[in-house]
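A.B. asks: Following is a predicted model, sequence given first.
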Amino acid sequence: MALRPRRAPRDLPGGQPDTRCRPSPVTSTRDLSNEHVGAAVGCARAPGSVSIRADLEAREAEYLAPYAARSRDSQGRLRAESEDPIRPAFQRDRDRIVHSKAFRRLKHKTQVFFAPTGDHYRTRLTHTLEVSQIARTVAKVLRLNDELTEAIALGHDLGHTPFGHAGESVLNALMPGGFSHYEQSLRIVDVLEQERRGLNLTWEVRDGIAKHSKGKDGAPIGIRPSLRAATLEGQVARVADLVAYVNHDIDDAARAGVLNTADLPDEAVEVLGRSSSERIGTLVADVVERTLETRPDIELRMSDEVLAALLDLRTFLFDAVYENQVATAEFKKAEGILGGLWERVRQEPEAFLDLRTVREEGIDAASRDFLAGMTDRFAVGLYERLFIPKPWARTTRL
């Protein structure tokens, strides 16, 4: 899905910064949706007739590094809208993502282990929160825009399927042209949320979401400019995603008995550390230190030794966990569930699918949106309702 930036005018005639207040169109607190909660109605002003939002934007300009993205310099949104009286653009995007239905569904979507019964296994939601924490830590030290970084991190996996990467593989095989979760994430924020109005996020957040994925072999840094996020904040979120999942998936696999931490590659452990905390600390410190060495022409960097150790751990995880027969045995069943649902919902599109999508984009797109949006338990429950016979209950006369 193409990213179409739209830059709103930011300066007044004569080149002076536009600090005029742009009041929200709402007229009372009853008009505020969830993502507006806490925002003042009208146009609150600080001394000097500058809006609260403009004051926050001025603080950004004063504190952030020259290479950081600034809210008031955003390339804009797909649809023009009034600015919030309090929140800068990237903070507003972060709030919209947190209050979205797709974000709430992440708590019931698989990270690695299907429908884990233990309380401490990661879900797609806890993974997202860990990515956000790591990304914000790096962004703060580099004096990047941490609200932009956080918005990208929180939105990067909204398009993930039920049953983790197994679900993505099923939809990739079923969908003409294939399926990728990052493209679906962008579709969710652009189209599907808010009854097909989308979240209307800024170009910078959308760009970061669209370019976060690395796959099995992709590097977190050092990639071609056309493939990496346009902002350093988006590039930080991409690195944080890999740092988070490599470490927490080791924890979960060890907890599940799928691997023993003693089996981790010795060289990687020697470089990064034995515990998850040590490894994350080493990785974050290395990214920050190597990146700061590139000033003033800043570029996100990692040392060769640390990057190699991180990629070794990822390769180990694919061999020992993600593609392990024991760990993925249940995913064969998950593939059957999604395959069965794909066929069934297409037989009765009026009962299951969004008919507007069917009319405008075809039944394949509507089926993809429906299945990709499911949680694990919703998919299992719907499959049981459609395919599993219910026990016959004989009624008796009174």
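C.D. replies: Received the coordinates, thanks.
A.B. asks: Going by C-alpha atoms from here, please, whenever you check contacts or count neighbours.
C.D. replies: OK.
A.B. asks: residue boundaries of the strands in this protein?
C.D. replies: In chain order, the chain shows strands spanning 45-46, 50-51, with DSSP state E as the criterion.
A.B. asks: Let me know which of those is tucked in deepest.
C.D. replies: strand 50-51 (a mean of 19; mean count of other C-alpha atoms under 10 Å).
A.B. asks: which secondary structure elements does that one contact?
C.D. replies: Identification of packing neighbours for strand 50-51 by 3 or more C-alpha pairs under 8 Å, 6 or more residues apart in numbering; DSSP states H and E yields no helix or strand.
A.B. asks: and the residue nearest in space to the middle of the chain, what is it in contact with?
C.D. replies: Closest to where the C-alpha atoms of the chain average out (C-alpha atoms, centre = their mean) is His156, at 1.7 Å. If a contact means C-alpha atoms under 8 Å, 6 or more residues apart in numbering, then His156 has Thr128, Tyr182, Ser185, Gly208, Ile209, Ala210, His212 as its contacts.
A.B. asks: Okay, one more to line up with it:
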Amino acid sequence: MNHARKDWESTEDAHLAAYASKSSESRGRKHPEKSHPLRSCFARDRDRIFHSRCFRRLEYKTQVFVNGTADHYRTRLTHTMEMSATGRTLARILKVNEDLTECICLAHDLGHSPFGHEGEKVLDELMKAHGGFDHNLQSLRNIECIESPYPDFKGLNLTWEVRAGLLKHEAHNEGAELDDYPIGPFQSLEAQIADIADDMTYPGSDVDDGLEAGIMTRQKLEQTEFWNKAASITQQRYPNLSEFQFLRATIRTMLELQVFDVTEHAFQALETHNPQSVHDVMSAPERIVTFSREMQEMLDEFHQFMFENLYYHQGVAGATQESVSMMRKLFLHYIEHPETLGRKARERLHEEGLWRTVCDYVAGCTDRYAIEEFNRYRL
């Protein structure tokens, strides 16, 4: 029983591809810890993320529709869970590390602000003179310093591979490093999978929420090539579905089309470049896990359609703008009255400074808490 971790590491060595990230080959943690006797290092990371407060708060953060406006709309948490399922599927197909892929998926939005991407834009604007705000970097801040439940070190002390996987926007920068190790020009296959799983999850889930809200319609969706391709396949498979069943089946087909496209393209790239290690993947002439050109063109058209017909729809944008306006006022209130911050945030003022501490605090707020605080101070 005491050798369960070693048994799992042996299983990885035997069954994962040469280019996969193996737990036994991890670059370790910033603060050295004794290996767990039963869990691999990435399984241990996954559990630390699951048990973190910043992960639980995702339940009350906006995906598209402001949290709490209906029971079935996605939140940051449900989006993260759907993305993780897609990531694990791709990782299994490509014979890379499912646990590491899942860790990166689970942690990728830990730093996201309340009220979706509009909230992120407002924080970035407010922090323009103080280093800006990026939710990917904020996710790393959460696990490295803000979330700190352990007595022996600051942060969650996750492995290098998980932390590096959160730096997708930094990897392309020449000479980009984390703890003196390069993180680019491309990332590990597990990180590439997590990145594209994020993109793959949005189209169908956002359409589903848009239909639920009555903003999206089948007639509108038929303006796009991507929907029509998925709908055609659904119609051939199930010619006698009700309207409700047809819409839901087509949404599932949208994800299926993307999975087949990504895996086929990845297998072609792997055959072309034949990487024999994680280093080979990261230094390959091109990224391995991408959409085909044809699929990317369809998705680009579809994303533009979604911006015009859902994300910027008055029923969505109006509520979001009202919410981010409240968040802006709350942020400035904390700047003027830092004594009203939470206790742990006040303790970090001397270390992080006023603006970054307030940014961390507001970014960590759920939609519900931000609204409650706004009303509490009658802003």
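C.D. replies: Looks like it came in fine. The structure presented is a predicted model; accordingly, all values stated were derived computationally and were not measured.
A.B. asks: Trace Arg74 of the second structure over to the first structure, please.
C.D. replies: Under the alignment by TM-score structural alignment, Arg74 of the second structure pairs with Arg122 in the first structure.
A.B. asks: Show me the longest helix that occurs in the second structure.
C.D. replies: For the second structure, the helix reaching the highest residue count under DSSP state H is reported as helix 243-273.
A.B. asks: Residue in the first structure paired with His117 of the second structure?
C.D. replies: Pairing criterion TM-score structural alignment: the partner of His117 of the second structure within the first structure is identified as His165.
A.B. asks: and the aligned partner of Ser10 of the second structure in the first structure, how far is that from His127 of the first structure?
C.D. replies: Counting by TM-score structural alignment, Ser10 of the second structure lines up with Ala58 in the first structure. Counting by C-alpha to C-alpha, to the nearest Å, the separation of Ala58 of the first structure from His127 of the first structure is 33 Å.
A.B. asks: same question, Gly177 of the first structure
C.D. replies: Distance check for Gly177 of the first structure against His127 of the first structure: by C-alpha to C-alpha, it reads 28 Å.
A.B. asks: How about Phe378 of the first structure?
C.D. replies: In this structure, Phe378 of the first structure and His127 of the first structure are 20 Å apart, going by C-alpha to C-alpha.
A.B. asks: In terms of neighbours, single out the busier of the two.
C.D. replies: Taking neighbours as other C-alpha atoms under 10 Å, Phe378 of the first structure and His127 compare with His127 leading, 23 against 15.
A.B. asks: pretty sure the more buried one contacts Val243?
C.D. replies: No. Shown here, His127 of the first structure and Val243 do not form a contact pair, counting by C-alpha atoms under 8 Å, at 10.7 Å.
A.B. asks: any common contacting residues for those two?
C.D. replies: Counting by C-alpha under 8 Å, 6+ apart, His127 of the first structure and Val243 have no common neighbour.
A.B. asks: Tell me, how many residues neighbour Glu267 of the first structure?
C.D. replies: With other C-alpha under 10 Å as criterion, Glu267 of the first structure counts 14.
A.B. asks: circling back: just checking, what packs against the longest helix of the second structure?
C.D. replies: helix 76-93, helix 189-213, helix 225-237.
A.B. asks: Run through the neighbouring helices and strands of the shortest one.
C.D. replies: The one in question is helix 225-237 of the second structure. Applying 3+ C-alpha pairs under 8 Å, 6+ apart, one finds that helix 225-237 of the second structure contacts helix 243-273, helix 293-306.
A.B. asks: Show me which positions of the longest one end up buried.
C.D. replies: The one in question is helix 243-273 of the second structure. The neighbour-count check on helix 243-273 of the second structure (16 or more other C-alpha atoms under 10 Å) flags 246-247, 249-255, 257-259, 261-263, 265-266, 269-270 as buried.
A.B. asks: Which SSE is immediately downstream of that helix?
C.D. replies: The first helix or strand that comes after helix 243-273 of the second structure along the chain, using DSSP states H and E, is helix 278-282.
A.B. asks: which residues are in contact with that next one?
C.D. replies: Defining contact as C-alpha under 8 Å, 6+ apart, one finds that helix 278-282 of the second structure is touched by 18-21, 183-189, 275, 287-288.
A.B. asks: What span of the first structure is it aligned with?
C.D. replies: The alignment of helix 278-282 of the second structure onto the first structure (TM-score structural alignment) covers no residues at all.
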